[in-house]
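Student: have a look at this fold, sequence not included:
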């Protein structure tokens, strides 16, 4: 399969098909939005009815409280309790007159009113007709009972259902096929639209969670008569009614079906147009890809600086920039491989030294030391003493070179423990102090206040710091100062700690900076060129680094000393403690 075919397949799979899926999802989301709209409208209607019923019931309760707690009612109850028939008749008539006024003020909210004593005996009844006074079938009239003060009896009011549920509320619905059901839970009878009372059971079964129902209202989605219904159910406490307002989704879904067909058609047309444009762009981009292919061939032949196409803002331009970044990293990796090869050569050379040079060198050194002891006893001619001392000194220097090469070439075992870096630095300063004082040089050390614990081989780390201190001392003139500072352990998010060792010398020339860490490279007479290489190896074995800081932007012209920075990762315990 050609590249263009693969890209076309990718275009279909990752562009056209997702567009179709998006269209389908858009249709589904539109139906969900429609259901949300129906639910919102039914909720508004149901809540409006519920609020109206509650307000009317509160008004009825206020009037009943007025009937129960007025002075005339209290006198009637007191006379009845005293057993004074004449006073009771007078009080009953007064209570009848007052209650009639209240009933008239209530309008149609009270079809009949009766007062009963604590034993249930009727004391007073108000009604337009005897039939109205006895009407108590639970359908047209709802009994509302309220206790009289001091539990002396009760007042019972027959409240007509239309007083709480007027006809204008019953006409509220959403859509032509929507309906409203009102159920009296205390009697199980439908107060409105009994034909759809089964919808309450369907809504109850389809409710989302029982917690929604316990909250007093919930929205349910169910199937009723081959249509999808969305209903809002509100359960009133007083009166114990349930109000269901339902609307149908199918009544309003036709425009969304047409929108789905239109959307899918547009997606297909736009996809075809995009495919043609995609091929045109692909054809033009192929030229840049060919250039990148040629550049890759050059890299394969060893040229890590090939010619690349102009890096524009499109995908090919980003690819060209990424390719250039990759070749740069390959150059760095090749440099690391070369350094590794050099170290391997040093290791092999060290093995040869161990067998071919070190043993004869040891014999020569022992013989020269014997001659030196003889010279102290005048057993060697005076003209030969000076050449003997020079020969012994050079042999000792050669022995140091051999020893350094062996250390650099061998695989060292690292026994890591958690150590405080400032303690390692202080021990190295203590060891180097005699040589510093001999040169008239002072060491100044500062440390940070946070934890500077690292996971390291203390002996190897101390040797690396000691080597840096001695190098700094050799570069610092008499009367100068070698400054040692530890930083990086105070920040809450830092993960590395740094040791900065600054000498008071003339610094390192720019042309020597790249070579200063190479084995056997030295600028000091009698130097081995292995100290910095060993120190850098120690830092890398501990997961850190040893670098020569660039001070061109941070120091004045009078401060030209070299600054070596030993950076090491903090121990995990120190990092966790700092985060906490």
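Tutor: In hand now; what should we look at? These numbers were taken from a predicted model, which means no experiment stands behind them. Numbers count the residues shown, from 1 in each chain.

Student: rest of the way, CA atoms for contacts and neighbours
Tutor: Fine.

Student: ok, longest helix in this structure?
Tutor: helix 17-69 (DSSP state H).

Student: quick one: the closest residue to residue 446 other than its chain neighbours and residue 69, what's the gap?
Tutor: Closest residue to residue 446 in three dimensions, ignoring its sequence neighbours and counting by C-alpha to C-alpha, 6 or more residues apart in numbering: residue 485, at 4.7 Å. Counting by C-alpha to C-alpha, to the nearest Å, the separation of residue 485 from residue 69 is 91 Å.

Student: who has more neighbours out of the two?
Tutor: Using other C-alpha atoms under 10 Å, the more surrounded residue of residue 485 and residue 69 is residue 485, with 17 against 13.

Student: and that one, helix, strand or coil?
Tutor: strand (DSSP: H, G, I helix; E, B strand; the rest coil).

Student: how far away is it from residue 421?
Tutor: 11 Å.

Student: and what of residue 247?
Tutor: Separation of residue 247 from residue 421 (C-alpha to C-alpha): 76 Å.

Student: same check, this time on residue 541
Tutor: 16 Å.

Student: got the residue ranges for the strands in the stretch 151-300 of the chain?
Tutor: Assigned by DSSP state E, counting those that start in this stretch, the strands in the stretch 151-300 of the chain fall at 153-160, 179-184, 189-192, 217-223, 228-235, 241-248.

Student: let's have these in TSV, adding distance to residue 147 and mean neighbour count.
Tutor: Formatted as TSV, these follow (distance: least, C-alpha to C-alpha, whole Å; neighbours: other C-alpha atoms under 10 Å):
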stretch	distance to residue 147	mean neighbour count
strand 153-160	4	22
strand 179-184	23	22
strand 189-192	26	18
strand 217-223	30	20
strand 228-235	25	25
strand 241-248	22	26
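
Student: tell me which of those strands approaches residue 534 most closely.
Tutor: Proximity to residue 534 (C-alpha to C-alpha) singles out strand 217-223 among those, at 76.4 Å.

Student: who touches the closest one?
Tutor: 39, 43, 202-204, 206-208, 212, 228-235 (C-alpha atoms under 8 Å, 6 or more residues apart in numbering).

Student: run the last query once more with 10 Å
Tutor: Contact with strand 217-223 is made by 35-36, 39-40, 42-43, 46-47, 199-200, 202-213, 228-236, 242-249, as judged by C-alpha atoms under 10 Å, 6 or more residues apart in numbering.

Student: quick one, that strand and strand 241-248 angle?
Tutor: 40 degrees (axes from the mean of the first three to the mean of the last three C-alpha atoms, to 10 degrees).

Student: now strand 217-223, how far from the centre of its chain.
Tutor: Between the centre of strand 217-223 and the centre of its chain there are 36 Å (C-alpha atoms, centre = their mean, to the nearest Å).

Student: taking helix 17-69 as reference, get the angle to it.
Tutor: Using the same axes, to 10 degrees: strand 217-223 against helix 17-69 is 130 degrees.

Student: next up, a structure to set beside the first:
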């Protein structure tokens, strides 16, 4: 090997290779720094959205608690338990007047509300002409025409025993925080909400995904991520979508059983 060739080899070993290595290191470091920056920003968006959903749902819960614990409702269920037709007639008249007034205030937030006995039979319904259908909603939640139906027990204030249940169809428009979800990091950033109990997409900026199975969004034809992330309380992930690498943060709520994703790139 000539002296010139040896010099070129030594130059490559001691100059070019280290420079390439440094370049690769800087690139990897820059990408990780960028991912960290995006993760921090989208985490704030996901957290704010989750907090607003939590507040909205807590307000609905307090309203349902008021409907089940007020004196008129308690007298209605007491008359039902005593099997006294006269007492039932009087209690129903009093409860009807009170609950109709309550419905005037609550109707923008609910599709319907049902009071049921311990066997699940309807005792009273708001609005009176509503017919939620025959689907059994006890013990869980289901989506029906853009509402979330929840069931809460009604307890006797004296002995604490369960005397019936309160079923209500909450309007999703009153739970989804559209303003918070509209916030984004980057030109193509967006947020989405999925319901874990129903495996459905509650909110996505593309209407084509709304009310669809979660698999359409998270499966192989979508983000192609591990569904187990839905079991975690919060975290971040990286995925590919339309030839774009995105960083997303997510927050999961216990009630409602929703997970909020905020993604940026």
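Tutor: Ah, there it is. None of the values given here were measured: they were computed from a predicted structure.

Student: superposing both, give me the TM-score.
Tutor: TM-score for the superposed chains, counting by TM-score structural alignment, normalised by the length of structure 2: 0.77, backed by 241 aligned residues with a C-alpha RMSD of 3.1 Å.

Student: between the strands of the stretch 151-300 of structure 1, which one is nearest to residue 359 of structure 1?
Tutor: strand 217-223 (95.9 Å).

Student: give me the mean deviation of that closest one from structure 2.
Tutor: Mean deviation of strand 217-223 of structure 1 relative to structure 2 after superposition (mean C-alpha distance after the TM-score superposition for structure 1): 1.6 Å.

Student: what residues in structure 2 pair up with that strand?
Tutor: Taking TM-score structural alignment as the measure, structure 2 aligns residues 234-240 with strand 217-223 of structure 1.

Student: with stretch 383-398 of structure 1 instead?
Tutor: Under TM-score structural alignment, there's no match for stretch 383-398 of structure 1.

Student: what do you get for stretch 471-489 of structure 1?
Tutor: Using TM-score structural alignment, stretch 471-489 of structure 1 pairs with nothing in structure 2.

Student: average offset between stretch 46-58 of structure 2 and structure 1?
Tutor: Looks like 1.1 Å for stretch 46-58 of structure 2 (mean C-alpha distance after the TM-score superposition for structure 1).

Student: in that stretch, which residues are buried?
Tutor: Neighbour-count burial for stretch 46-58 of structure 2 flags 46, 47, 48, 49, 50, 52, 53, 54, 57 (criterion: 16 or more other C-alpha atoms under 10 Å).

Student: repeat for stretch 318-332 of structure 1
Tutor: Of the residues in stretch 318-332 of structure 1, 319, 320, 321, 323, 324, 327, 331 count as buried by neighbour count, 16+ other C-alpha under 10 Å.

Student: what about it, distance to the chain center?
Tutor: 32 Å.

Student: what does stretch 35-47 of structure 2 give?
Tutor: Centroid separation for stretch 35-47 of structure 2 versus its chain: 18 Å, with C-alpha atoms, centre = their mean.

Student: how about stretch 101-121 of structure 2?
Tutor: The answer for stretch 101-121 of structure 2 is 22 Å, by C-alpha atoms, centre = their mean.

Student: from one end of that stretch to the other, what's the distance?
Tutor: With C-alpha to C-alpha, one end of stretch 101-121 of structure 2 sits 23 Å from the other.

Student: now swap in stretch 238-258 of structure 2 and tell me
Tutor: Stretch 238-258 of structure 2 end-to-end distance (C-alpha to C-alpha) = 20 Å.

Student: residues in contact with the helix or strand hosting residue 104 of structure 2?
Tutor: For residue 104 of structure 2, the element it lies in under DSSP states H and E is helix 85-106. Helix 85-106 of structure 2 is contacted from outside by 60, 63-64, 66-67, 70-82, 107, 109-110, 112-113, 123-128, using C-alpha under 10 Å, 6+ apart.

Student: what angle do the helix or strand following it and strand 162-171 make?
Tutor: Remark: after helix 85-106 of structure 2, the chain's next helix or strand is strand 110-117, criterion DSSP H and E. Strand 110-117 of structure 2 runs at 170 degrees relative to strand 162-171, counting by the same axes, to 10 degrees.

Student: which strands and helices sit next to strand 110-117 of structure 2?
Tutor: Under the contact definition 3 or more C-alpha pairs under 10 Å, 6 or more residues apart in numbering; DSSP states H and E, strand 110-117 of structure 2 sits against helix 17-69, helix 71-82, helix 85-106, strand 122-126, strand 147-155, strand 162-171.

Student: how about these in CSV, adding distance to residue 238 of structure 2?
Tutor: Below are those laid out as CSV (distance: least, C-alpha to C-alpha, whole Å):
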stretch, distance to residue 238 of structure 2
helix 17-69, 9
helix 71-82, 51
helix 85-106, 41
strand 122-126, 46
strand 147-155, 30
strand 162-171, 33
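
Student: out of those, flag the one nearest residue 193 of structure 2.
Tutor: Closest of those to residue 193 of structure 2 is helix 17-69, at 9.4 Å (criterion: C-alpha to C-alpha).

Student: rewinding a little: how about the strands of the stretch 151-300 of structure 1 in a markdown table, adding distance to residue 460 of structure 1?
Tutor: Below are those laid out as a markdown table (distance: least, C-alpha to C-alpha, whole Å):
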| stretch | distance to residue 460 of structure 1 |
| --- | --- |
| strand 153-160 | 99 |
| strand 179-184 | 88 |
| strand 189-192 | 92 |
| strand 217-223 | 73 |
| strand 228-235 | 77 |
| strand 241-248 | 82 |
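
Student: which of these sits closest to residue 498 of structure 1?
Tutor: strand 217-223 (64.0 Å).

Student: does residue 123 of structure 2 touch residue 117 like I think?
Tutor: Yes - under the criterion of C-alpha atoms under 10 Å, residue 123 of structure 2 makes contact with residue 117 at 6.3 Å.

Student: which residues are in contact with each of these two?
Tutor: Counting by C-alpha under 10 Å, 6+ apart, the residues touching both residue 123 of structure 2 and residue 117 are 77, 80, 164, 165, 166.

Student: in those residues, find the pair that's most separated.
Tutor: 80 and 166 (15.1 Å).

Student: tell me which element residue 401 of structure 1 is part of?
Tutor: helix 382-409.

Student: same for that helix, what does it pack against?
Tutor: helix 315-356, helix 358-376, helix 531-541.

Student: what sits up against the second one?
Tutor: Outside of helix 358-376 of structure 1, the residues that reach it under the criterion C-alpha under 10 Å, 6+ apart are 350, 352-354, 377-382, 384-386, 388-389, 391-396, 398-399, 402-403.

Student: not counting sequence-adjacent ones, nearest residue to the counterpart of residue 42 of structure 1 in structure 2?
Tutor: With TM-score structural alignment as the criterion, residue 42 of structure 1 lines up with residue 42 in structure 2. Leaving aside its chain neighbours, residue 42 of structure 2 sits nearest to residue 262 (5.3 Å; criterion: C-alpha to C-alpha, 6+ apart).
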